[in-house]
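Student: only geometry, no sequence info:
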């Protein structure tokens, strides 16, 4: 306990460096940078701007009020993380829930880890720290992964290493973004789970996705029941299996069929089997027609 109090008091003392224009620290090479960068210092709450790269967009008001009550009673136990932008100006990297709750309580300053980072580093830190530490909903996690791909050009393999998740797990999250936006909202709002979403992904038609989604919600279907419903739909829409051309066979084109039909004066049916084998069917409609065809063959 004594060690913790001493460290917090030291942080308050070092905070004076942040408010001295002559000691403004902009890079790790600046004087006293080692006393500021990476340390926990008290930062004016009004000097902190929200990180535009923050992946979390939904904040449960009840949970925020509970956190605010805890901060009012015990103080902000876990510091937020900020990067220094300019003199007495910072940008949040992680800890937006804690910052919002601190504002509700009316704190003037908050303990913060000070970092110096460019925008890309800030984005990576914000996304990775939020994915690892907070209870983001599956769509927010998927969007975070997608931003790492789009804006930082990280591969799924690199993301796997950064966030400590299997590549297959990352792929499953990213596939959720292919769902109809209404269904994505349903996942975010907790109407259906990620498991339901994964079952619906195998359906390409978004109208059908939406129909099944409505059934899931209205009938409170489990993931397993949803998978069965999806399978039933897919089995019912499978096209008739076309007869594939067997090895060694050949195709008879329409011109050839027309030529034989014209020659015999009857609609000829041609079936080609494997290895070039097949049969030609010549219909006749009377004994006279039969003798006519025989005469053609023998001529």
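Tutor: That came in fine, so what should we check first? Because the structure is a prediction, the values reported are computed rather than measured.
Student: from here on, contacts and neighbour counts on C-alpha atoms
Tutor: OK.
Student: helices or strands next to the helix or strand hosting residue 112 in the packing?
Tutor: Secondary structure from DSSP states H and E places residue 112 in strand 109-115. Packing contacts for strand 109-115, counted by 3 or more C-alpha pairs under 8 Å, 6 or more residues apart in numbering; DSSP states H and E, involve strand 40-44, strand 80-86.
Student: Could you list the buried residues of that strand?
Tutor: 109-115 (16 or more other C-alpha atoms under 10 Å).
Student: ok, residues contacting it?
Tutor: By C-alpha atoms under 8 Å, 6 or more residues apart in numbering, the surrounding residues in contact with strand 109-115 are 36-45, 76, 79-84, 99, 102.
Student: for the chain, longest helix please?
Tutor: Ranked by residue count and defined by DSSP state H, the top helix of the chain is helix 2-18.
Student: Could you pull out the buried residues of the helix or strand that that one is followed by?
Tutor: Per DSSP H and E, the first helix or strand lying C-terminal to helix 2-18 is helix 33-36. For helix 33-36, burial by neighbour count (16+ other C-alpha under 10 Å) applies to 33, 36.
Student: quick one: secondary structure of residue 71?
Tutor: helix (DSSP: H, G, I helix; E, B strand; the rest coil).
Student: how much space is there between it and residue 10?
Tutor: Distance, residue 71 to residue 10, by C-alpha to C-alpha, to the nearest Å: 21 Å.
Student: Comparing these two, which residue is more hemmed in?
Tutor: Taking neighbours as other C-alpha atoms under 10 Å, residue 71 and residue 10 compare with residue 71 leading, 19 against 14.
Student: Quickly find the element holding the closest residue in space to the more buried one that isn't next to it in sequence.
Tutor: Leaving aside its sequence neighbours, residue 71 sits nearest to residue 102 (C-alpha to C-alpha, 6 or more residues apart in numbering; 6.9 Å). Under the criterion of DSSP H and E, residue 102 resides in helix 96-105.
Student: try it against this one:
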């Protein structure tokens, strides 16, 4: 259901208003402003004046637009210009005053969000808060997306970021964590978000893709253990080194696994590793082709069945398969690392300890 617009259109009057009688909107989604860019704008205003008026509102309706002494105004759009004007020393500003617009008016908020969204200096969390307020006011997700020139998926992903714990939100706002990775982290429990952030800042991941795979594996492990009646919490230690044996035991589960199953795993492992070792031959062939003179390649392959195009198609296919294999191995490595660095917490044990403490 679409949010209801005001019953009557607001009266808009052009006025000059004292800068010190204008207040920022506490509900304004944009919270961070680049100080250097504000200084640049202030210098421009000092030389050329304010070229574009800001928009303000007042809840004190005055049909004739008279400026009552002491009346205060709240920004609708143009906070960056208002801040720069104060730096430039302006005492009055050109304003378009929207009379009759009340605090929390959904249409006014929609305009403010639409104006700011997508700006280079607007953080993903600021966007998320603006989108979220519009949705809570009754605007459907698809309508919010349309008003702001974004896809519904984009708006939904941004709103998901509000599930991030404050330290992770701060890391995202300061550019210390990519927004794509932050979205994966937002799906984790509060404890695991904090512990993941520690690992990310510490540099435990070789690439962002590795970090994303690790976060996804953490989420899968949370769900898996939840179904078993346990909690999954990352340990505070670094991921254990591969090959230590701990990863294998954590993947196998209980140590009393039937010997037949362990033997099957060992046999299948030998087969798979043997196949992977044969990739050295393919690698040597590709390395030879990569270092050949293009003119010589043309002479040798132009007469082959299908010509050069057919041979290139075969290698392109190998490249696509290799890309998928690398992605699958990255995810497998993340699963092994997550299982090896897990603290499994039994809710019943927590309850027993709590009862014992109470009794003491």
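Tutor: Done, it's in. What you see is a predicted model; the values in this text were computed from it and never measured.
Student: Can you tell me the centre-most residue of structure 2?
Tutor: Most central in structure 2 under C-alpha atoms, centre = their mean is residue 179, positioned 3.0 Å from the mean C-alpha point.
Student: coming back round to it: angle of the longest helix of structure 1 against strand 80-86?
Tutor: Comparing the axes of helix 2-18 of structure 1 and strand 80-86 via axes from the mean of the first three to the mean of the last three C-alpha atoms, to 10 degrees yields an angle of 20 degrees.
Student: okay, the angle between helix 2-18 of structure 1 and strand 109-115?
Tutor: 80 degrees.
Student: mean offset of the strand holding residue 112 of structure 1 relative to structure 2 (after superposition)
Tutor: Its matched residues in structure 2 lie on average 2.1 Å from strand 109-115 of structure 1 after superposition (mean C-alpha distance after the TM-score superposition for structure 1).
Student: now for the helix or strand that that strand is followed by, which elements pack on it?
Tutor: Using DSSP H and E, the helix or strand that follows strand 109-115 of structure 1 in sequence is helix 119-133. Packing partners of helix 119-133 of structure 1 (3+ C-alpha pairs under 8 Å, 6+ apart): strand 89-94, helix 138-152, helix 156-163.
Student: Tell me who's in contact with residue 123 of structure 1.
Tutor: Applying C-alpha under 8 Å, 6+ apart, the residues near residue 123 of structure 1 are 53-54, 93.
Student: Aligned against structure 2, show me the partner of it.
Tutor: Matched across to structure 2, residue 123 of structure 1 falls on residue 109, judged by TM-score structural alignment.
Student: And residue 293 of structure 1, by the same measure?
Tutor: Checking with TM-score structural alignment, residue 293 of structure 1 has no match.
Student: distance of residue 293 of structure 1 from residue 62 of structure 1?
Tutor: Distance from residue 293 of structure 1 to residue 62 of structure 1, by C-alpha to C-alpha: 90 Å.
Student: Kindly report the same for residue 132 of structure 1.
Tutor: 22 Å.
Student: Next: residue 164 of structure 1.
Tutor: Distance of residue 164 of structure 1 to residue 62 of structure 1, computed by C-alpha to C-alpha: 30 Å.
Student: what's the answer for residue 34 of structure 1, then?
Tutor: For residue 34 of structure 1 relative to residue 62 of structure 1 (C-alpha to C-alpha), the value is 39 Å.
Student: and if you look at residue 280 of structure 1?
Tutor: The gap separating residue 280 of structure 1 from residue 62 of structure 1 is 79 Å, by C-alpha to C-alpha.
Student: Surely residue 161 of structure 2 is within a strand?
Tutor: No: counting by three-state DSSP, residue 161 of structure 2 falls outside a strand, being helix.
Student: tell me the secondary structure for residue 57 of structure 1?
Tutor: Residue 57 of structure 1 ends up coil, using three-state DSSP.
Student: per the alignment, it corresponds to what in structure 2?
Tutor: Per TM-score structural alignment, residue 57 of structure 1 is aligned with residue 31.
Student: try residue 177 of structure 1
Tutor: Alignment note: residue 177 of structure 1 maps to residue 162 in structure 2; criterion TM-score structural alignment.
Student: what's residue 22 of structure 2 in contact with, if anything?
Tutor: With C-alpha under 8 Å, 6+ apart, residue 22 of structure 2 has these contacts: 56, 72-75.
Student: what's the counterpart of it in structure 1?
Tutor: Aligned partner of residue 22 of structure 2 by TM-score structural alignment: residue 48.
Student: Next one: its match relative to residue 74 of structure 1, how far apart?
Tutor: For residue 48 of structure 1, the distance to residue 74 of structure 1 - C-alpha to C-alpha - is 22 Å.
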